[in-house]
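Peer 1: Generate coordinates for the sequence data below:
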Amino acid sequence: MELTAGRRILPPRMHQVSIAILALLVLAALFAPIVARYDPAQQSLQQLAPPGGGHWLGTDALGRDIFSRLLYALRTDLILIVPAAALPMLLGTAIGGIAGHFGGVLDTAVRWIADVFQGLPVYVFLIALVAVLGRGVTSLLTAFTALGWIVYARLIRTEVRRVKEANFVAAGYLLGHSWTGVLWRHVLPNANRQTAAYFVFDLGMALQGIAVLSFFNLGVPAGTPELGAMVAEAQIYLRSHAWLAAVPGATIVLLGLCIASLGDYVRARSGGES
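Peer 2: A predicted model of the protein is given here:
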């Protein structure tokens, strides 16, 4: 990709396609009440109907329209993955910024905690934590925050330790700014280049985590349309009605690939790659 002064840098064709698909998925979820042909909870006598004119993607074992449930499940997951990635980013940035700026005991503690958690099986620990906290949105967000802030803290801590030695930081103190003002106005804005890219990738990780937890009946409340839960409900029909699991499963894969492609583009831009 060429860097040309005065011209906007466009992503490669693959990124363009991925971003376009991601935008369509987001719009479909946003306007699910308008696009969906049926109530996602509405049951009927047309149980396990194949894809056709009346039901574009067929119906499940309770006669519920798969297309409508897919739209609302997509809506549920997209609503959840944003705070699931944003909360640990905010907490980790705050802790890592303070630790890197002052050093000392807090800096040592953050480094030690990061080293410990790096060796843990994330999904096993996530499932165990949600199992202890109980099913529900609050438990999901608490578990993701408890596990996810460490990576952001480690990233920001390293960058802050580098940036705080710059002349403009010393100039901020000479101008009478407090340590909080220097940290939030001068240090962090120059130390978060990797954070934006990791946040996008973290959206994909949150999507996988929520789908896995819902598959094991530890995610969203029962009855709520969710992609992982739809796969779990369909697993007993894999031989006879494979589309029941294939449709939400393919949606998870497609959404994850689009988010990964967007994260790759953001990383390239933030890193100055061409």
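
Peer 1: make it CA atoms for all contacts and neighbour counts henceforth
Peer 2: Fine.

Peer 1: quick one: the helices in the stretch 151-274 of the chain?
Peer 2: Counting by DSSP state H, counting those that start in this stretch, the stretch 151-274 of the chain has helices at residues 167-174, 179-182, 193-215, 227-234, 243-270.

Peer 1: Who are the packing partners of the longest one?
Peer 2: Read it as helix 243-270. For helix 243-270, the elements it packs on are helix 13-30, helix 193-215, helix 227-234, judged by 3 or more C-alpha pairs under 8 Å, 6 or more residues apart in numbering; DSSP states H and E.

Peer 1: compare with the first, here's sequence two:
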Amino acid sequence: MSRANSRNYAFPLWMFVPAAIAVLVVVGPLLGLVIKIPWHRAEELLSAPSAVAALKLSLGTAVTATVLCILVGLPLSLLLAQWARHRGESRGGRGATLIPVMGGGVAFVVYAPLVLSPVVSGLALMYFWGRNGLLGQFLASAGLSVSFTPWAVVLAQVFVSLPFFVSTAVTALSSIPRRFEEIAATEGARRGEIMRKVLLPIAAPGLITASLLSFARALGEFGATITFAGNIDGVTRTIPLNIELGLSSDDVDAALGSCIMLLALYIVVVALLVLARWLGGLRQR
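Peer 2: Here you go, the predicted structure:
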């Protein structure tokens, strides 16, 4: 690339100031948190039984929630991506109104947890999965209780993290040129084969990113979890809930010790996100 082509023509120099402020707004609090962590007690705090139990529960439930998001979110993402393409292709046609309304309605419902208050999300889960909820009452009559169990944590995590998976996956799938599907179809490939051998491999970096974002969101879930699952030691107390317990009991060092766990896990997630983007860049070359 020539020097002239590498110049920036669309970013005024004065915009570096608000951009730097935006970075400071994010980095500043994180820096303050890292400085305040009692690193000299890190080994003691990380090996505390409550912290270890919270870590195991958080990893187990977050991984389970991510797998569930992939299992149910991937088909939904494929459907929404197809609807988005149909909307672009059918402008002025018979499906120009019906398809966008259907796709927009489903997307509105799926993305609702992004804007709902965590407490509202917890209440919604309780009134659906709880003992007296729409579905929970039938589960309770069958001897299955969801509330205040590890499965309540998983359901809360799926509820809040599924929109992150779907939105990212839809973007990755929608960016694949339609001609790839058409070429495969003309070669005799069936719908399932097109999905497995064309769409999913091409969208793999984006789907990995969607999974990692979903995992990170599940790992940090707090509000819906404490409302629907409670804060029971060894049963529903995840790392965020263990942090809240430390703060409420005036044990700030214990809370900061749990913060070390979350920060370490987030660093791993960010590293994997960077790796996924790098692999995606290699595939495009």
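
Peer 1: hang on, the earlier thing: and the helices and strands packed on helix 243-270 of the first structure, which is most packed in?
Peer 2: Highest mean neighbour count of those: helix 227-234, a mean of 24 (counted as mean count of other C-alpha atoms under 10 Å).

Peer 1: Give the aligned range of it in the second structure.
Peer 2: Helix 227-234 of the first structure corresponds to residues 239-246 in the second structure, going by TM-score structural alignment.

Peer 1: Buried ones in the one helix or strand Asp115 of the first structure maps to, by neighbour count?
Peer 2: Element membership for Asp115 of the first structure, per DSSP states H and E: helix 104-118. Burial within helix 104-118 of the first structure, assessed by neighbour count using 16 or more other C-alpha atoms under 10 Å, is assigned to Asp107, Val110, Arg111, Ala114.

Peer 1: returning to that earlier point: make JSON lines out of the helices and strands packed on helix 243-270 of the first structure and add distance to Phe67 of the first structure.
Peer 2: Output for those, formatted as JSON lines (distance: least, C-alpha to C-alpha, whole Å):
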{"stretch": "helix 13-30", "distance to Phe67 of the first structure": "11"}
{"stretch": "helix 193-215", "distance to Phe67 of the first structure": "18"}
{"stretch": "helix 227-234", "distance to Phe67 of the first structure": "12"}
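
Peer 1: I'd like to know which of those lies nearest to Gly96 of the first structure.
Peer 2: Gly96 of the first structure lies closest to helix 193-215 among those, at 11.6 Å (C-alpha to C-alpha).

Peer 1: related to what we said a few turns ago, mean shift of the match of helix 227-234 of the first structure relative to the first structure?
Peer 2: By mean C-alpha distance after the TM-score superposition for the first structure, the fitted stretch 239-246 of the second structure averages 2.8 Å away from its aligned residues in the first structure.

Peer 1: Run the chain-centre distance for the next helix or strand after the helix holding Asp115 of the first structure.
Peer 2: Next in sequence after helix 104-118 of the first structure, counting helices and strands by DSSP H and E, comes helix 122-133. Computed by C-alpha atoms, centre = their mean, to the nearest Å, the chain-centroid distance of helix 122-133 of the first structure equals 17 Å.

Peer 1: quick one: helix 122-133 of the first structure to helix 104-118, angle?
Peer 2: Here helix 122-133 of the first structure points in a direction 100 degrees away from that of helix 104-118 (axes from the mean of the first three to the mean of the last three C-alpha atoms, to 10 degrees).

Peer 1: ok, residues contacting the helix holding Asp115 of the first structure?
Peer 2: Residues from elsewhere that reach helix 104-118 of the first structure (C-alpha atoms under 8 Å, 6 or more residues apart in numbering): Gly96, Ala99, Gly100, Ile150, Val151, Ala153, Arg154, Arg157.

Peer 1: Stretch 20-32 of the second structure now?
Peer 2: For stretch 20-32 of the second structure, contacts defined as C-alpha under 8 Å, 6+ apart pick out no residues.

Peer 1: which bit of the first structure covers that stretch?
Peer 2: Under TM-score structural alignment, there's no match for stretch 20-32 of the second structure.

Peer 1: Check stretch 205-212 of the second structure too.
Peer 2: Against the first structure, stretch 205-212 of the second structure falls on residues 193-200 (TM-score structural alignment).

Peer 1: residue ranges for the helices of the stretch 1-150 of the second structure, please.
Peer 2: Along the stretch 1-150 of the second structure, counting by DSSP H, counting those that start in this stretch, helices occupy 16-36, 42-46, 49-89, 98-110, 118-129, 136-141, 150-174.
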